[in-house]
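> Sharing a model prediction with you, sequence too.
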Amino acid sequence: MFYQLYEMNHAAMAPFRAAADAMRFFYDNPLNPLSQTTAGRAVSASLEVFERVTRRYGKPAFGLGGTAVDGRAVPVTEEIVWAKPFCNLLHFRRDLPAGRAEDQKILVVAPMSGHYATLLRGTVEALLPHADVYITDWIDARMVPIVEGRFDLDDYIDYIVEMLHVIGPGTHVIGVCQPSVPVLAAAAVMESQRDSMMPASMTLMGGPIDTRINPTAVNKLAEEHPLEWFRDNVIMNVPWPQPGFMRRVYPGFLQLSGFMSMNLDRHLMAHKEFFEHLVKNDGESAEKHRDFYDEYLAVMDLTEEFYLQTVDTVFIRHSLPKGEMMHRMTPVDTKAIRNVALLTIEGENDDISGLGQTKAAQTICPNIPPDMRMHYMQPDVGHYGVFNGSRFRREIAPRIVEFIRKHARAPAGKTPVKRVINGGKAG
């Protein structure tokens, strides 16, 4: 019933949000003399803060309409090149000059942990000048009708394998945070099967490969409760009239509440400063706040089976580093990985995936040759800074690009992209 109460509360607040919006427009109107006063701006700021903290944030847009390649501006077009009920594969197609050699292809596997793939907008933006970029655009589970079936960690791994087949040989894959485990598992599965479409390299960033190392608050929460506790306390039915009505999910608003509570004082201070920026008419600082929280507060639901299997496999049983992880009843053997180069990246102050958890991939993949592996720890950044922000652009992204170019398996060339829509056959 908790999810239903959440929806009812949101609906009940709608008239108040509408009234706040109307009053704010009145106080912001340049023809209103009060809009030029501190008191008028304070009223307007209060109304905007109220509306923003009570609204539901929809999925943001990537908005990457262009990039610079070889110092020249080129347009970028988003296109869906593969689709299944729980994920679309987005391709950021760059309109390159005729005759220019193709860059290496990168599949960015975005986290399926509550936020949309647009959280990696900065990651994609930094890679676009140097590579042909694709990204997993996961779909909110509450928007997927129950007749579309289940989606669990095994399906996640299958999706990664299918997408690598769609993009073509020699693709480089990047797993950001949560996907580090299924990306590594997918590489192991493909190596074991001698799959010709196995990635040329995999980059794992801030991921929970072995959460026994430097456990964070998130890790300890999982270890302190049995799996049944999570099933009984955080799994709920999607309420009517959502398309996924009656699907069992881990609601995004619960995940967001957990993240917010970890740094509640910081978020409260940010909103206080936002109010002050509005009163002082500091539009640039206020817009930065809006941009960040428009992204941060936009959340999606996860299917019950995916969430519980991930908690059990990654955080409770530590199956991957112990060599006990299974995929479709087949062992995931990370020792089989010999031909996929490995780059692991961590942030010094990461409070989600503790220092050393991602580096553990280097240990459990002992048969990757030394000249095909690299680890990098970025000083003075937290979890978000591992894949976004100025230090990512300046320090981390160039290392990723250099590593990918070094370990290109074959000359980059135009690979016909197969389009699979709504689970149909590739063609």
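Received, thanks.
> can we go C-alpha only for contacts and neighbour counts from here?
Will do.
> Burial check on the residue nearest to Val218 when sequence neighbours are not counted, number of neighbours?
In space, and not counting its chain neighbours, Val218 is closest to Ile352: 6.5 Å by C-alpha to C-alpha, 6 or more residues apart in numbering. Per other C-alpha atoms under 10 Å, the neighbour tally for Ile352 reads 20.
> so what's Ile352 up against?
Ile352 is in contact with 216-218, 383, counting by C-alpha atoms under 8 Å, 6 or more residues apart in numbering.
> putting a second one here so we can go through both:
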Amino acid sequence: MYYQLYELNHAALQPARAYADAIRLFYSSPLNPASATTWGRSIAAAAEMFERTTRRYGKPEFGIASTVVDGKKVRVREKVVWSRPFCRLIHFERALPATRAPDVKLLIVAPMSGHYATLLRGTVEAMLPHADVYITDWIDARMVPLSQGSFDLDDYIDYLIEMFRMLGPGASVMGVCQPSVPVLAAVALMEARGDKSLPSSMILMGGPIDTRRNPTAVNRLAEEHGIEWFRDNVIMQVPWPNPGFMRLVYPGFLQLSGFMSMNLDRHIIAHKEFFMHLVKDDGDSAEKHRDFYDEYLAVMDLTAEFYLQTVETVFIRHDLPKGEMTHRGEPVDPAAIRSVALLTIEGENDDISGIGQTRAAHDLCVNIPPARRSHYLQPSVGHYGVFNGSRFRNEIVPRITGFIAENRGSSATPGRKPA
């Protein structure tokens, strides 16, 4: 019912949004003398604020047209190389000489936690000079018809295994935040089965491997309420006329309200500053605000079965660190991993995945030799800074690329345990 009311309110505000946009255009037009006055810019700013705070933000584009490889600018083309109802695999194909030795294939597994994969645009841009990059482009659940079936955590792991097999042995995988658990599970299952398509290295960044360690507000919320509370309070049906009509989902707008409430004062201050930038005609600062919130406010629905299974498995029961996680009845044993190198990365000020939660992977993957595992704690960054921003580019990326290079094509001796 709440989802239907949300859609109704959004539709009802459409005329007001159109009127506000017309007012903004009128008072910001260089043909209007008032646009050069504080009064005119204030009206235009107020109109834009109203339009932006009541609109629905669509899926952004990656928009990566080029990168620099070996000191030369090369063209980049997006190409969908694998597709299923709930995910596409995008390859950022670089126009490199055919005679050049190929770089390692890097699968970046984007979070399926509300935002689109474009949230990792900066991650992709930073890795493109060093690797042949692929990324998971998860599909908004409200856009997937019921006829396409369901999608849960087990399906997620199956998707990853299919991607590894398509990329072939020797690739690297980077799990950013939420995917750390399914990435570790997929690799453990493949190693236990003797699958030859294993990646050479696995990078887990700011992920909830063991949320009992240094729990954050997000972790405590799950434990305090229990799975039935989430089932009763956040699961809704997709309303008509969306393609996923009647599908049970965790709606994007509800997730966004949770994101915003965690740092509400910061968002209020940011919008107040945005208004003042517009009034002062500070175009650069205003554009930075638009760029950030165009991405941040673009959210997607998650299938109910995926969301509930993830909350219960990862945040309530802690199945993976307890050794109780299964995939379609098959035990998930991280100790089975012997030939895949492991790098974990955390942020000192991460308020989503606390310090130690990602590092816990090392305590589970006991049969990876010490020489093929590493952990790095990045000072002075929060959750977002683990995979984006200047410190990520300058301090974290060199460690990732160095680790991948050191472990490319190498493997541990089967059956060998670390000393």
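Nice, I can see it. All values derive from a computational prediction rather than experimental measurement.
> ok, back up a step: using a markdown table, please lay out the contacts of Ile352 of the first structure together with secondary structure.
A markdown table is the format used below for the contacts of Ile352 of the first structure (DSSP: H, G, I helix; E, B strand; the rest coil):
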| residue | secondary structure |
| --- | --- |
| Thr216 | coil |
| Ala217 | helix |
| Val218 | helix |
| His383 | coil |
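> most surrounded residue in those residues?
Of all those, His383 has the most neighbours under the rule other C-alpha under 10 Å, reaching 20 neighbours.
> nearest spatial neighbour of that residue, skipping sequence neighbours?
Asp350 is the one closest to His383 of the first structure (C-alpha to C-alpha, 6+ apart), at 4.4 Å.
> Next, count neighbours for the one you found.
Asp350 of the first structure has 19 neighbouring residues, counting by other C-alpha under 10 Å.
> quick one: stretch 57-69 of the first structure to chain centroid distance?
When distances are taken as C-alpha atoms, centre = their mean, to the nearest Å, stretch 57-69 of the first structure is centred 14 Å away from the chain's centroid.
> Next, the buried residues of it.
Buried residues in stretch 57-69 of the first structure, counted by 16 or more other C-alpha atoms under 10 Å: 57, 59, 64, 66-67, 69.
> That one spans what distance, first to last residue?
Using C-alpha to C-alpha, to the nearest Å, the end-to-end distance of stretch 57-69 of the first structure comes to 33 Å.
> Which stretch of the second structure lines up against that stretch?
Aligned using TM-score structural alignment, stretch 57-69 of the first structure spans residues 57-69 in the second structure.
> contacts for the matching stretch?
Contact with stretch 57-69 of the second structure is made by 73-77, 94, 116, 118, 121, 125, 128-130, 294-295, 297-299, as judged by C-alpha under 8 Å, 6+ apart.
> Mind doing that once more with 7 Å?
Contact with stretch 57-69 of the second structure is made by 73-77, 116, 118, 121, 128-129, 294-295, 297-298, as judged by C-alpha atoms under 7 Å, 6 or more residues apart in numbering.
> ok, the residue mapped onto Asn388 of the first structure from the second structure - contacts?
Under the alignment (TM-score structural alignment), Asn388 of the first structure maps onto Asn388 of the second structure. Contacts for Asn388 of the second structure (C-alpha under 7 Å, 6+ apart) come out as 122-123.
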